[in-house]
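A.B. asks: Model the structure of this input:
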Amino acid sequence: MPVGAYDCDVLVVGGGIVGLSTAYAVTRAAPGTRVTVLEKEPGPARHQTGRNSGVVHSGIYYRPGSLKARYAVRGAAEMVKFCAEYGIAHAVTGKLIVATERAELPRLHALVQRGRENGIPVRELGPAQIAEYEPEVRGLAAIHVGTTGVCDFVGVTRQLAHASGAEIRYGAKVVRVDRRPERGVAVRTAAGDIVRARVLVNCAGLYCDELARLTGDEPGVRIVPFRGEYYELARPELVRGLVYPVPDPAFPFLGVHLTRGIDGGVHIGPNAVPALAREGYGWGVVRPRELAGTMAWPGSWAIARRHWRYGAGELHRSVSKGAFLEAVRRLLPAAEPTDLVRAPAGVRAQAVLRDGTLVDDFLIKEAPRAVHVLNAPSPAATASLPIGREIGRRVLDMLGAD
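C.D. replies: Have a look, this model is predicted:
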């Protein structure tokens, strides 16, 4: 296909923070590259990017040398700098990770070691020192992580869209992809528009595996959606900053935590329960085709067999405010039932292998004329700037090979 026949050089599907960071990275690294972004919603950051705790993660949880660890440590510093440069609301608050039971102490000490291996400043605290940071929080021991913060990720995404110079089309849902390795990629939207590009970048989040298959590639994983449910703390003065439990390393979830956001409100959560649709933000949202696809994937049943006890506890907290309050009181004994006010939920796009393994790191796969981002869990928002550069590098390599 001659150059003039292309509508753009790079077509990004997905207007979340990773997709728009990729557009930003490509145009920064190669000025003059024509980038188009297709987003099915009427604006950016309507799903995972805009439905989370807003935390700029330090990188303390992640295995040294993993993409998560490298990108989070680097990305946290870059995110704070980006927010400062463009006047986006942010704060470096630090956070506490608190052990409330003796069985958690070895895991807490392991986090100290992991943090130091990742180059993160960590301070160990006893009960009296916990109270210096958070007077209402109780625990046997804790660590203070100084580089954690909060920011407005929706504001960051909007700024990335503006600064990228990309053409961004909202309300543009992709329904068909025609890829010909020697000619490029043509995409048709639900409105009937055709967009032709030299390279496709799949940043479709909750639908990334489906888009990969539309492109003709087998992703090797399926997205299994997990809903994270939140409450707002009616008495935000009970919490000064960010307070987390010691996570269970068997799961890629951080547990119910307390997060004072940039607006001064305190979010509590999330738990993690299976969603009945990829955008299933409540039990009443059921999409039979999507649910059937989840149930047909062998990995979904393997997860259920392996982790049914953990899952039962999460489901209990979902349907019982009292059970959720009990989890909160482990960290914040002063919390009362009236302190918990329902807040909007989020859905995590969790990539799952056929054997039930939850993919724990970022997963980016290349195919002819395409780059697929198949797993971008937390800390993807924190790490979005270096992730965007990595995807952009792969895209520009493909363009250079033409």
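A.B. asks: Please make it C-alpha for all contacts and neighbour counts, starting now.
C.D. replies: Fine.
A.B. asks: Could you work out the end-to-end span of stretch 297-311 for me?
C.D. replies: Start-to-end span of stretch 297-311 (C-alpha to C-alpha, to the nearest Å) is 18 Å.
A.B. asks: again but with stretch 240-260, I slipped
C.D. replies: End-to-end distance of stretch 240-260 (C-alpha to C-alpha): 7 Å.
A.B. asks: List the buried residues in that stretch.
C.D. replies: Going by neighbour count (16 or more other C-alpha atoms under 10 Å), the buried part of stretch 240-260 is 240-247, 252-260.
A.B. asks: can you tell me which of these are in strands?
C.D. replies: 242-245, 257-260 (DSSP state E).
A.B. asks: of all those residues, which two lie farthest apart?
C.D. replies: Longest distance between any two of these is 15.1 Å, between Pro245 and Arg260; criterion C-alpha to C-alpha.
A.B. asks: which helices and strands sit right next to whichever helix or strand Tyr230 is part of?
C.D. replies: For Tyr230, the host element (DSSP states H and E) is strand 222-233. Applying 3 or more C-alpha pairs under 8 Å, 6 or more residues apart in numbering; DSSP states H and E, one finds that strand 222-233 contacts helix 208-215, strand 266-269, strand 273-274, helix 288-296, strand 340-352.
A.B. asks: Could you save these as CSV and add columns showing distance to Arg329 and mean neighbour count?
C.D. replies: What follows is the helices and strands packed on strand 222-233, written out as CSV (distance: least, C-alpha to C-alpha, whole Å; neighbours: other C-alpha atoms under 10 Å):
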stretch, distance to Arg329, mean neighbour count
helix 208-215, 37, 21
strand 266-269, 11, 25
strand 273-274, 20, 21
helix 288-296, 34, 14
strand 340-352, 11, 21
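A.B. asks: The structure of the following sequence is requested for comparison with the preceding one:
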Amino acid sequence: MVIGGGILGLAVAWELTRRGTDVTVLEKEDHWAAHQTGHNSNVVHAGLYYKPGSFKARMSTAGNRSIVDFARLYGVPVEVCGKLVVATSDDELPALQVLADRAEANGVPAKLISPSEARAYEPEVSCVGALRVESTGIIDFPAVCAALVRLLDETGADLRLSTPALAIRSTDRGVEVATGDDVIRADALVNCAGLQSDRVARLAGLTPSARIVPFRGEYYELKPERRNLVRGLIYPVPNASLPFLGVHLTRMLDGSVHAGPNAVLALSREGYGWGDISAKDLAEVARFPGLWRLARKYAYPTGLDEVRRSFSKKRFAKSLARLVPAVQPEDIVRHGSGVRAQALLPNGALVDDFLIETAPHQVHVLNAPSPAATSALEIAKHVADQVA
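C.D. replies: So this is what the prediction gives:
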């Protein structure tokens, strides 16, 4: 049994069916890909950011190939367009070199290029140096989920929407899951519940090593008449101490150009706006010492700057103008948001890698933010091995 109907849960279900296992998938919402999968930037990541040898490095580089192959095989829109990571000042050049070295260590096709070479790709970009990454792409991740659902339907998988897991009990032979209308028995449980993954783990009797803390990322997009400012994907050199890549510009499959996201603490596990507030979620986060230790480290000035940018179009546009100076506040309009399920340790450390914990008859995916969508088919193979 798989709990969670995002791209990872569906990919795990499909991998298990390919291995001859009968699978039930439970999704509490009334449609698939309702949360992280359906609210991200739809970028197929190359794998250059991640520590060599880590789960993220290995699974994103392999996933970059497998998700593109899957899309092409099953008619999902995808384009391997490449991207630029740009240093906008001399003090960012050492970090750009570190990225280039990491790309080489991870087997990612990338090369350092000059400002004039960068402008051949992106005429409006401003930089003192850039890294060209060829294997980055754009895809429709919800369409990947729709394809996986079709494949699972064809195999006879039991796919249940609007079916939350309300109670979980371990037995000698497996697990029992109460959904309100039914009690479902299975040989094994796989938790791919994303924003609710630590709660599902606790429901199943596990004491997870990390707690999910939700961070909302807000997006703008360029107005149609200003889309010509960006041809592909333009990213800043990221802050190595943070799990977020910084606001960037992304040309989507339909030609629109998305800008963002920023990163602010969400006031609900599934809070896509400042007005989405859950007293239960806030109380739980407030009681968690890891959040306060994280806040002492990042609240000022980093966290404060992110909040200010959330409320100020002018500040958001200024961040984009570091990459493309022609972008002005009047060129952008708001375009939705997503919530990242970030695992946090009690000592305040952000969990940097994918985190998967097991118990008898149970596998729990407790940290799978970006690049999990890119890596979904590879994570699914690893999880299926754990189930076996």
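A.B. asks: returning to what we had before: just the angle for the strand holding Tyr230 of the first structure relative to helix 288-296, thanks.
C.D. replies: Counting by axes from the mean of the first three to the mean of the last three C-alpha atoms, to 10 degrees, strand 222-233 of the first structure lies at 110 degrees to helix 288-296.
A.B. asks: With the second structure overlaid, report how far strand 222-233 of the first structure is off on average.
C.D. replies: Once fitted to the second structure, strand 222-233 of the first structure is off its aligned match by 0.4 Å on average (mean C-alpha distance after the TM-score superposition for the first structure).
A.B. asks: equivalent range in the second structure for that strand?
C.D. replies: Mapped onto the second structure using TM-score structural alignment, strand 222-233 of the first structure spans residues 211-222.
A.B. asks: Buried ones in the matching stretch, by neighbour count?
C.D. replies: Within stretch 211-222 of the second structure, the residues that qualify as buried are 211-222, counting by 16+ other C-alpha under 10 Å.
A.B. asks: hey, where'd the helices end up in the stretch 251-400 of the first structure?
C.D. replies: In the stretch 251-400 of the first structure, the helices defined using DSSP state H, counting those that start in this stretch lie at 288-296, 298-306, 308-319, 321-331, 384-400.
A.B. asks: Where in the second structure does the first one align, residue-wise?
C.D. replies: Mapped onto the second structure using TM-score structural alignment, helix 288-296 of the first structure covers residues 279-287.
A.B. asks: Give me the spatial nearest neighbour of the counterpart of Ala351 of the first structure in the second structure, chain neighbours excluded.
C.D. replies: Counting by TM-score structural alignment, Ala351 of the first structure corresponds to Ala343 in the second structure. Distance criterion C-alpha to C-alpha, 6 or more residues apart in numbering; nearest residue to Ala343 of the second structure, sequence neighbours excluded, is Ile212 at 4.5 Å.
A.B. asks: How about Asp248 of the first structure?
C.D. replies: Leu254 is the one closest to Asp248 of the first structure (C-alpha to C-alpha, 6+ apart), at 7.5 Å.
A.B. asks: what's near enough to touch the equivalent of the one you found over in the second structure?
C.D. replies: Matched across to the second structure, Leu254 of the first structure falls on Leu245, judged by TM-score structural alignment. Counting by C-alpha atoms under 8 Å, 6 or more residues apart in numbering, Leu245 of the second structure makes contact with 235-239.
A.B. asks: can those go into TSV with extra columns for distance to Trp274 of the second structure?
C.D. replies: As requested, the contacts of Leu245 of the second structure are arranged in TSV below (distance: C-alpha to C-alpha, whole Å):
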residue	distance to Trp274 of the second structure
Tyr235	26
Pro236	26
Val237	28
Pro238	26
Asn239	25
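A.B. asks: Just the helices from the stretch 51-200 of the second structure, written as ranges.
C.D. replies: Taking DSSP H, counting those that start in this stretch, the helices of the stretch 51-200 of the second structure run over residues 55-73, 93-106, 115-121, 141-155, 197-203.
A.B. asks: Not counting its neighbours along the chain, what's nearest Arg278 of the first structure?
C.D. replies: The shortest distance from Arg278 of the first structure to any non-neighbouring residue, by C-alpha to C-alpha, 6+ apart, is to Pro225 (5.5 Å).
A.B. asks: Quickly note the distance from the one you found to Arg389 of the first structure.
C.D. replies: Taken as C-alpha to C-alpha, the span from Pro225 of the first structure to Arg389 of the first structure is 27 Å.
A.B. asks: swap in Ile88 of the first structure?
C.D. replies: Distance from Ile88 of the first structure to Arg389 of the first structure, by C-alpha to C-alpha: 21 Å.
A.B. asks: Kindly indicate whether Val10 of the first structure is helix, strand or coil.
C.D. replies: strand (DSSP: H, G, I helix; E, B strand; the rest coil).
A.B. asks: thought it was touching Ala30?
C.D. replies: No: judged on C-alpha atoms under 8 Å, Val10 of the first structure makes no contact with Ala30 at a distance of 11.5 Å.
A.B. asks: neighbour-wise, which of the two wins?
C.D. replies: Val10 (29 against 12; other C-alpha atoms under 10 Å).
A.B. asks: list the contacts for the more buried one?
C.D. replies: Contacts of Val10 of the first structure by C-alpha under 8 Å, 6+ apart are 33-36, 197-201, 395.
A.B. asks: Take those residues and keep only those in strands.
C.D. replies: 35-36, 197-201.
A.B. asks: if we can go back for a sec, okay, the helices and strands packed on strand 222-233 of the first structure in TSV with distance to Gly400 of the first structure next?
C.D. replies: Below are those laid out as TSV (distance: least, C-alpha to C-alpha, whole Å):
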stretch	distance to Gly400 of the first structure
helix 208-215	21
strand 266-269	45
strand 273-274	42
helix 288-296	37
strand 340-352	30
